[in-house]
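A.B. asks: structure for this input, please:
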Amino acid sequence: MAPTRRPSDGLLARVNFPLYAVDMLTSRHILVAGGGGSSKTGVANGFEIYELYHNGSHFCAEEVLRHETGANVVMNFAVRNSDRRSYLCAGQEAHCQMYFVQPRIEAEDDRKPAPVERPHENGVRQRAAGHSGVEALPNGHNRHAGGNSNSSSSKPTTTADILKQFQRLRFDIQAADVVQTDFLSSAEPLQRVVRISGNGRLMATGGTDGQLRVWSFPQMKLSAELAAHTKEIDDVDFSPDCKYVVSISKDAQGIVWDLSTGKQHHKLQWQTPEGSKYLFKRCRYGTVEAHKDNYRLFTITNPLGKVGKQRGYLQQWDCASGQLRTAVPIDESLSSLAVRDDGRFVAIGTMFSGSVSMYIAFSLQRVLHIPHAHSMFVTGLQFLPITNEEGPPISSDTEAAVLSISVDNKVCIHSLPQRRTIPAWLAIVFMIVMIFVVFVFCSYIGI
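C.D. replies: Predicted coordinates for the structure are as follows:
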């Protein structure tokens, strides 16, 4: 049975708007986005950036920056890091808005309380404590839970002590180019998804018009427009070797495209239970042993309409043939999917119970289950990175950790404890004992 949530897991932060997208901006900075839309409800639209750390017993998050986007809700985004800055491409209605995210080392003036500012379009609001709209929630634990702050122990015990151990980063966000990415004429156009290739040279977008558009990046010049689907596109992803892009749609099709030719490479086809109709919901590639030329494709799929006891599926596909390799049933419809950067773990979020589960990628064996992680459906998942590309990963006592967000305004974290192995000294002792037992037994029977 998969272990359930440890007491130190759970709520990291609560914002004052529904959340739809999450990603890691750096190896220790979380970027979340969402909003209440253009209606005059008083619910904001925009981004939040948090600094994440582990204090020795649990994960904690501290707000770094809030960026509001006026009347434009952010439903999806993609991040690409370069040497000097990050590119943030955000879906805002029928357009993709690029932002430059410039990191800088915290200056002395940054530590002073900032005045509260009125939100404005494309403006950044660096808010003072007590005025944030975001609860400071170190996972429900006392910030001094590591010991007394007056203790002579050298172990950091407070948020300030821990964060002093490394240079603090601040971020400046500047709006840059914007392009229209969806052109549905019969109804309101909307960009549903945006992804950037692993080599940083291409960007793919999909939306309500069913067209898969591939753009040069970061120039954002249209390089290919594929009549991929007859209905809106729900998700796309680039293969780790950047040779293919997969798209899934509400027309029940999952198609892998060859980027060199712009033609279909293969379709994702499988025998559905009892011949019922299923729709792909999300798709993600994952590497095998962190090797970009050896990878798997994962999808989640849900039954269409009211179909009684039929269940959703987490699926793994053979990338050469397009054949389904293995699938595991889940007792409800699924809403979100993530694969860790080394390809070892997969996580899913559910539609009705707001639960989160983690699986071993190659076998799809469930190793962690967090029932009712959110009060509503899980809109996004993101594993904490373990690679070193954007700085050292966060040190913790966990084997894997995944962030989850929802329209319930919560940012949560769920971690898999280290699966213990037998210590080397104990294995040696066991071998010596077994050799002795075998020797005694052989002597007894006269061998």
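A.B. asks: for the rest of this, base every contact and every neighbour count on C-alpha atoms.
C.D. replies: OK.
A.B. asks: show me where the stretch 1-150 of the chain has helices.
C.D. replies: In the stretch 1-150 of the chain, no helices are found when defined by DSSP state H, counting those that start in this stretch.
A.B. asks: sequence B follows; please return its structure for comparison with A:
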Amino acid sequence: MGKKKVLDLYRAPFPLYTVKVDATTGLVITAGGGGPSKTGIKNAVHFLDVQMVGKNQYSSSLLHSHDTDTRATINMAVGDGVIAAGQDGTCSLMRFKLCLQKEENSTHRDGNALELSNARRRSGKAGKGNLENRSTTGDVSDTRNETVQITVTNIAEVLSDLNPHDPLQKVVRFSPDMNLLLTGGTDGYIRVWEFPSLEKKFDFKAHEKEIDDLDMSTISKQLVTVGRDFVCNVWSDNQLVTSLNWLETMPQIAEKTYRYMACRFGNGEDEKDAIRLYTVQIPHKRDKKPPPCYITKWDGKILLPMLTSPCGTEVISCLAVSDSGRFLGLGTVNGSVAVHIAFSLQKLYYVHESHGIVVTDVVFLPNLMKGQNIKGNNKAALLSVAVDSRCQVHTVTKERPIPPWLFFCGLIIVGMLLILQYLFPVLI
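C.D. replies: Below you'll find the predicted structure:
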């Protein structure tokens, strides 16, 4: 474990900061850029078609690139065909639409349609179940083709951070019911808009320092926020309910030696109607001998800590929870990627410096994409992106069952040893 070489799923022409999956359309959406600098590095949102091409292998095709001018997208939320993109101190909302168009002449194509068609031919994946289907009979000029076109429309923009010095939106989320848009930034404020009207509902100071993360429960609609002021707060609307204290599970650790870095709600593994909250704590200061980071699992209804476990000495940079609630995905500032079992917080998968530079976002492939199982026989598939412009896929494979013949051979060997021990107790 830790020696595995992970192949790149996709490489962008700019640093990648965020990745999300739209299960309805089956699109993987990633974004980033070089910002306002005049280095020639563009800023864009890329739409990828990801397919399973082997037993545990994936390939991707770039379907569309949406230019974001001089602003790089640092964080992103996706839902109902809308992207909420954090760009500097604003949240830009874009509507995207995927459509299939039939063409009678395969030689008359443009843009993304041609790009996808060529990609499909190179990978030899044209056929049933793919986005492009070609007829296997008739002349080329009479061939009917289904080509993909993605349209992206800028629909709105809201100010999400009012820091007078260097405004920056740090995190954005849609509420589970898609009725709210929530943002947090360097000014320590949480701003909540009704969606899709974008009428501001709340604007309140949640932390004394910048906000690193936030998430909303699917059951109680409580909001959890993480700030750099060592605090993880729970809110009902704009009213403070409580502040979490992970040190209840680790009383030997001194206060303010760790700070919260991330928070995520998830389903309660195999427990029906259960909800869990996961938080990551990282050292406030770096030492020559780095101390471990920690994951804490909370009861998501009563918000009491259930379990805390160390997760390595590399500083965690991002956190994700699978939609089944069974797995946690972690990225580190060193470029490493890990998957932990949510129930026990035990490390299940780890690749040391898979990216070689800070991992900026991780996300699990959902159980179903466009109604199809894209995980194959894998327990989980985690996407990671980093400043090195690479998008990788990390798969956790299912254990192979013990063959019956091997099981019976084992029984025979054990039986023979017991017989020998009974007949010749001195020799054994």
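A.B. asks: TM-score of the superposition?
C.D. replies: Comparison of the two superposed chains (TM-score structural alignment, normalised by the length of structure 2) gives a TM-score of 0.83, and 399 aligned residues with a C-alpha RMSD of 3.3 Å.
A.B. asks: go through structure 2 and flag its longest helix.
C.D. replies: Assignment by DSSP state H gives helix 404-423 as the longest helix of structure 2.
A.B. asks: that one: how far from the chain's middle?
C.D. replies: 48 Å (C-alpha atoms, centre = their mean, to the nearest Å).
A.B. asks: now stretch 86-94 of structure 2
C.D. replies: Centroid separation for stretch 86-94 of structure 2 versus its chain: 19 Å, with C-alpha atoms, centre = their mean.
A.B. asks: got the contact list for the corresponding residue of structure 1 for residue 394 of structure 2?
C.D. replies: Matched to structure 1 by TM-score structural alignment, residue 394 of structure 2 sits across from residue 414. By C-alpha atoms under 8 Å, 6 or more residues apart in numbering, the contact set of residue 414 of structure 1 is 5, 9, 10, 370, 401, 402, 403, 404.
A.B. asks: three-state assignment of residue 414 of structure 1?
C.D. replies: When classified by DSSP: H, G, I helix; E, B strand; the rest coil, residue 414 of structure 1 comes out as strand.
A.B. asks: what range in structure 1 does stretch 199-213 of structure 2 sit on?
C.D. replies: Going by TM-score structural alignment, stretch 199-213 of structure 2 lines up with residues 221-235 of structure 1.
A.B. asks: does residue 243 of structure 1 touch residue 259 like I think?
C.D. replies: Yes - contact status for residue 243 of structure 1 versus residue 259: in contact at 5.6 Å, counting by C-alpha atoms under 8 Å.
A.B. asks: quick one: name whatever helix or strand follows the helix or strand residue 266 of structure 1 falls within.
C.D. replies: Under the criterion of DSSP states H and E, residue 266 of structure 1 resides in strand 263-267. Under the assignment DSSP H and E, the closest C-terminal helix or strand after strand 263-267 of structure 1 is strand 278-288.
A.B. asks: show me what residue 30 of structure 2 lines up with in structure 1.
C.D. replies: Using TM-score structural alignment, residue 30 of structure 2 pairs with residue 32 in structure 1.
A.B. asks: do the same with residue 90 of structure 2
C.D. replies: When structure 1 is aligned by TM-score structural alignment, residue 90 of structure 2 is paired with residue 95.
A.B. asks: mind listing what the match of residue 30 of structure 2 touches?
C.D. replies: Contact analysis of residue 32 of structure 1 by C-alpha under 8 Å, 6+ apart lists 19, 20, 21, 22, 23, 47, 48, 49.
A.B. asks: any idea which of those residues is closest to residue 197 of structure 1?
C.D. replies: residue 23 (14.8 Å; C-alpha to C-alpha).
A.B. asks: how close does the corresponding residue of structure 2 for residue 13 of structure 1 get to residue 48 of structure 2?
C.D. replies: With TM-score structural alignment as the matching criterion, the partner of residue 13 of structure 1 in structure 2 is residue 10. To residue 48 of structure 2, residue 10 of structure 2 is 9 Å away according to C-alpha to C-alpha, to the nearest Å.
A.B. asks: what residues are shared contacts of those two?
C.D. replies: Common contacts of residue 10 of structure 2 and residue 48, defined by C-alpha under 8 Å, 6+ apart, comprise residue 60.
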